[in-house]
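Chemist: Just the structure for this:
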Amino acid sequence: MTQETALKILKTGRNVFITGSAGSGKTHLVRKYISWLDEQNIKVGVTASTGIAATHMNGITIHAWSGIGIKDHLTQSEISHIAEKSYLKNRIKKTEVLIIDEVSMLHDYRLDMVDAVVREIKGDDRPFGGMQVVLVGDFFQLPPIGRRETDPEIWQEEKMSEFVYHSRAWRSLDLAICYLSEQYRQEDKEFVDILNSIRSQEVDEKIKTKLQKKIVKEIDTDTIHTQLFARNINVDKINNEELNKIEGEELVYYMENTGPDALVSILEKSCLAPSVLRLKEGAKVMFVKNNYDLGFVNGTQGVVRKCDKKNIYVETKDGDMIEVERMDWTIEDDGKVKAKVSQYPLRLAWAITIHKSQGMSLDSALIDLRDSFEKGMGYVALSRLRSLSGLHLLGINDKAFALHEEAFSYDAKWQEESSLLSGMIESMNDSDLEEAQEDFVRSASSKYKEKKKDTKELTLEMLLEGKDLKEIAKERNLTLSTILEHTEYWKENDPSINIYHLRKMLPVTAWKNIWSAFQKVGIVDGHRPLRPVMEVLKNKYSYEDLRIVRLFL
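Modeler: All right, here's what the predicted structure looks like:
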């Protein structure tokens, strides 16, 4: 199916599953659809199963969007408790379209949990409370990772029932299948043929020979920015070797914990941050937790520019300098913290696991597939690259070519369903298709809803469109102070709201000076006052400047 046909289907309001090979333009199609929804004033929730995937579309994780967090199960009491949170009610009640990217990495029970929360909040027993649901992904990727309750170096064999298409919610959606057939990421036809041969499970000796020619004995790691390995033990070995090559003082940061040993042990095993973090200035690192306010998510990469006993500064690939603080991982019961671990959300990242690479697009990589043990692993690793010339292999085994049999069977079924649907859409009269699209717009667009929007809601919509405070004030003919009041209201009621773009309103130096002044003054009577900060800064900046920075504290 072409992107054009898939877009026509999306605009009718059908629940849709968008799939296709790596580089087939799934994310590009979704971005086009989001733009159309914005033009129609249809509220869309943009989410993904992982933080790094969510950043591709300026969204948040489905766990944060729905309020389910990382729980594996929700009781009815817990669902009701989540549904009482005002910021979640405000967000979900107004959402007419929910998009979940990289859905293949989402467990089946978690999609069921999201469905239950949305139905509860909307007070509507239809699937997902009657909103349009758009699922995006490729099940030839790796399956969801289970909890590492035993050996953290080796993944447990995944049961196929954990793939999300086995969930009750998936079955209830009556999804239209849009299987994209065009190729966009790889411009190298030879490489596309190799990937397609793995995808179709028709890897012959000719394909194997081509890959064998990419095996290298020596490699200049200075020119290869990413190394991918199957197991954590290999990743740790490479990262420690690279760290030892850097001259300079090594700083060691230990994980802190509170709570019963058994619960702390569970947190330490499931937490991606290491118990002992070793760093030097110049070390390549990756963030392992989401913090949208500070501008990083699980998977964001960067370089340590400064570190001492208390402070770590990381420069991301985008050039942003982030002061990294300790973050907490907790186990809660009925709203009470039973156990907690605290660590800087970083780990060394000259090398990363293949599973962690999902969602990335790389110009070059050094990949070791000699130790492939999970079906789909070879396809995921190779399809991260844009061309064959960027591929450097340490080796490859036959299991690297294998795919999950059930996913392969489902994929064939989806291709057939997509082909039939494509033919049906192309044979429809334009007037019938346009009528279906108009019906959807009338039912979902805020333009056709009688209730007048609250002034704060209008500000929120413009914030989520990426507009800064001055632009909003000008368009709405309001003062900057008023728009700041609205923004402070939403930030207080919805801590996960993505307003990171507002950081660009101030020069880096101004931002650092104001941030440092706030840290110096600290919290007074439960809030952060402006006047003492202004005195520290000797009236160098405006109160509006201070309030902008305070949004991120």
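
Chemist: okay, CA-based contacts and neighbour counts for the rest of this
Modeler: Noted.

Chemist: what separates Gln183 from Ala407, distance-wise?
Modeler: For Gln183, the distance to Ala407 equals 21 Å [C-alpha to C-alpha, to the nearest Å].

Chemist: Who has more neighbours out of these two?
Modeler: Ala407 (19 against 15; other C-alpha atoms under 10 Å).

Chemist: Just the element for Lys491, please.
Modeler: Under the criterion of DSSP states H and E, Lys491 resides in helix 480-493.

Chemist: Show me what that helix is in contact with.
Modeler: 86-87, 456, 459-460, 469-470, 472-473, 497, 544, 547-548, 551 (C-alpha atoms under 8 Å, 6 or more residues apart in numbering).

Chemist: mind listing which of the residues you listed are in helices?
Modeler: Secondary structure from DSSP state H places 86-87, 456, 459-460, 469-470, 472-473, 544, 547-548 of the contacts of helix 480-493 in helices.

Chemist: next up, for comparison:
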Amino acid sequence: MTEDFMQHVDAETVEAMTFYSIEEKLEEHGRRCSEFGIPSPTSVPYEFESKIINKKAELRIGQEMYALLNQDQLPAADKVLAAHHKQSNNGTCFFIDGPGGTGKTHLYNTLYHLFMGQGIYVMSVAWTGIDAGLLPEERTVHSRFKFPVPILETSTSSIRPHSKEAEEIKKAEVFIWDEAAMAPSYALKAVDILLRDIMNINLPFGGKIMVLGGDFRQVLPVTRFGNRSELIAASLKSSDLLSSFKVIHLSQNMRTGTGEEEFSKWLIQLGNGELPSNEYDEIDLPRSRMLDGNLVNEIFGQHISINDIPTLYNRTILCPKNQHSFLVNEEVLQRLPGTETTYTSVDDVECEDGDDVTNYPTEFLNSLTPLGMPPHKLKLKPGAIVMLLHNLDVKQGLCKGIRLIVRRLQNHTIDCEVATGSNKGSRVIIPRITMTPSDIFLPFKLRRHQFPIRLSFSMTINESQGQTFERLGLLLPQLVCNENIW
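Modeler: Prediction:
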């Protein structure tokens, strides 16, 4: 690793830069050098401190993006900018409400570059890794604010006042949070408590400018085994803090193509609850959008050739639950040409009482595929589309939810190509890692050593948030739960 820093600096500086870089990588996963017997950096190398933000370049980018804002985005941007310049009495918290395709991401990035170009430090976060990849800093809420996964009603940040992370947060004047509608209300409360604590100011979010955005018509917080009232209580709509936010609506859809206007309008009416329904709240689906035949044939074709592989990542079939997407993925993989390779995991269990380990035989552990975990038997072919299940390097775009194209299958690593995002086309090497599920309902802690990926020709509705496809099918073998309305 020292070879990355050996240009124009002496050996002592190279060593300091290497240890600091390692510490940075470990901090992304909540760890420190000292935990692994590696010397902790005692100071920040000058070469890292000297990475000054190019204000002129940031301002130029922001102005170019500002010039492209539409009639909905322009007043929204002006309101947020005015809040910092004390030209508005409407408060400093904003919620950008808009369906997919109305330009929320473009608005966030415009504000980010304009503020940074004026020397105003901005932190941008998103609720999921895939959405974080669309923002400049590519950080999730959990990563930036050091919340546990999953975050619970009793969860708090591990950041302490006067720590390095706290000082960095203190310097930020503006926070941008994408897909906030997916977050539970107690996550917003935890951020509020953290910022008040760090700033030592009893104002909402420590007096910071907050720009949240999302679409309550889409995926809401998942509340396992929750009833209707619990689902509603978990939503940001039920948070007392939401009264601090001025809601700004975006409605002009920038993605709707020719001939799609009517269906786009129908989707908005569905999300707004404006469609006629029967006594059971059931609606009639447009007959023109329904398929009686094989959905896999319609989306991927009856036969997949080598020439089809470059376009496979632009197609998907969405399902309500993982169990349905697993079946679709298996069917598509069988149609993909090439030799199939199977990678098996090494599973063990950690229990509070060591004697309980014998109650969970290896065969039983192998049969489990908890939420967010790869299967025990991972079947792949070159050209297969897979999803990353663990944040490996968020700053490089290797975040949970990103889709990859398998290029080479090796014994100990898998060579993949990034299929989407700002790093599209770059090659990455995926290693085996040890993962533990975030499923708190298991009576033990499962440890699985496996490649942190799974097939992604098909995915759940939740996993599709923040992604765009050219061809998409929706498989509904059962009623969709409240938290999975799309």
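
Chemist: In the second structure, what stretch matches the helix holding Lys491 of the first structure?
Modeler: Residues of the second structure offer no counterpart to helix 480-493 of the first structure, counting by TM-score structural alignment.

Chemist: and what of stretch 433-451 of the first structure?
Modeler: Stretch 433-451 of the first structure covers no residues of the second structure once aligned (TM-score structural alignment).

Chemist: ok, back up a step: tell me the one of the ones in helices among the contacts of helix 480-493 of the first structure nearest Asp439 of the first structure?
Modeler: Each of those was checked against Asp439 of the first structure using C-alpha to C-alpha; the closest is Leu460, at 26.3 Å.

Chemist: what residue of the second structure matches up with that closest one?
Modeler: So, by TM-score structural alignment, Leu460 of the first structure is left unmatched.

Chemist: show me the contacts for Leu460 of the first structure.
Modeler: 486-487, 490.

Chemist: Over to Ile354 of the first structure?
Modeler: By C-alpha under 8 Å, 6+ apart, the contact list for Ile354 of the first structure reads 228-230, 377, 380-381.

Chemist: could you redo the last one with a cut-off of 10 Å?
Modeler: 142, 227-232, 235, 367-369, 372, 377-378, 380-382, 384 (C-alpha atoms under 10 Å, 6 or more residues apart in numbering).

Chemist: where's the counterpart of His324 of the second structure in the first structure relative to Gln227 of the first structure, distance?
Modeler: Counting by TM-score structural alignment, His324 of the second structure lines up with Asn234 in the first structure. For Asn234 of the first structure, the distance to Gln227 of the first structure (C-alpha to C-alpha) stands at 10 Å.

Chemist: Could you check which of those two has the larger neighbour count?
Modeler: The residue with more neighbours, out of Asn234 of the first structure and Gln227, is Gln227; 23 against 17, by other C-alpha under 10 Å.

Chemist: so the more buried one makes contact with Ser364?
Modeler: Yes. Between Gln227 of the first structure and Ser364 there is a contact at 9.0 Å, judged by C-alpha atoms under 10 Å.

Chemist: what residues are shared contacts of those two?
Modeler: His392.

Chemist: nearest residue to the equivalent of Asn411 of the second structure over in the first structure other than its sequence neighbours?
Modeler: Aligned counterpart of Asn411 of the second structure in the first structure: Lys309 (TM-score structural alignment). Computed as C-alpha to C-alpha, 6 or more residues apart in numbering, the closest residue to Lys309 of the first structure that is not its neighbour in sequence is Leu251, at 7.0 Å.

Chemist: show me what contacts the one you found?
Modeler: Contacts of Leu251 of the first structure (C-alpha under 10 Å, 6+ apart): 277-281, 307-310, 312.

Chemist: Now rank these by neighbours and give me the top one.
Modeler: Leu279 (26 neighbours).

Chemist: who touches that residue in this structure?
Modeler: For Leu279 of the first structure, the contact set (C-alpha under 10 Å, 6+ apart) comprises 240, 243-244, 246, 249-253, 285, 304, 306-308, 312, 346-348.

Chemist: and if you look at Glu179 of the second structure?
Modeler: Glu179 of the second structure is in contact with 96-97, 104-105, 125-128, 131-132, 212-216, 218-220, 465-466, counting by C-alpha under 10 Å, 6+ apart.

Chemist: go with 6 Å
Modeler: 127, 213-214 (C-alpha atoms under 6 Å, 6 or more residues apart in numbering).

Chemist: Over to Arg196 of the second structure?
Modeler: Arg196 of the second structure neighbours (C-alpha under 6 Å, 6+ apart): 202, 205-206.

Chemist: For the stretch 251-400 of the second structure, which segments are assigned as helices?
Modeler: Under the criterion DSSP state H, counting those that start in this stretch, the stretch 251-400 of the second structure contains helices at 261-272, 295-300, 322-335, 362-366.

Chemist: Please disregard the earlier target; I meant the stretch 51-200 of the second structure.
Modeler: Ranges of helices within the stretch 51-200 of the second structure are 55-66, 73-84, 104-117, 129-132, 141-145, 164-171, 185-199, based on DSSP H, counting those that start in this stretch.

Chemist: For Tyr179 of the first structure, pull up the helix or strand it's in.
Modeler: Using DSSP H and E, Tyr179 of the first structure falls in strand 176-180.

Chemist: I misspoke; the intended subject was Lys340 of the first structure.
Modeler: strand 336-343.

Chemist: Check what contacts stretch 207-224 of the second structure and list those residues.
Modeler: So stretch 207-224 of the second structure is contacted by 92-99, 173-184, 271, 483-486 (C-alpha under 6 Å, 6+ apart).

Chemist: Let me know the next secondary structure element after the helix holding Lys491 of the first structure.
Modeler: Using DSSP H and E, the helix or strand that directly follows helix 480-493 of the first structure along the chain is helix 508-521.

Chemist: If we go by neighbour counts, what in that next one is buried?
Modeler: Under the neighbour-count criterion of 16 or more other C-alpha atoms under 10 Å, helix 508-521 of the first structure has 511, 514-515, 517-518, 521 buried.

Chemist: Tell me the one of these nearest Gly69 of the first structure?
Modeler: For the buried residues of helix 508-521 of the first structure, the nearest to Gly69 of the first structure is Trp515 (29.1 Å; C-alpha to C-alpha).

Chemist: what do we get in the second structure for the closest one?
Modeler: Under TM-score structural alignment, Trp515 of the first structure pairs with no residue in the second structure.

Chemist: just checking, what's the longest helix in the second structure?
Modeler: Longest helix in the second structure, counting by DSSP H: helix 11-27.
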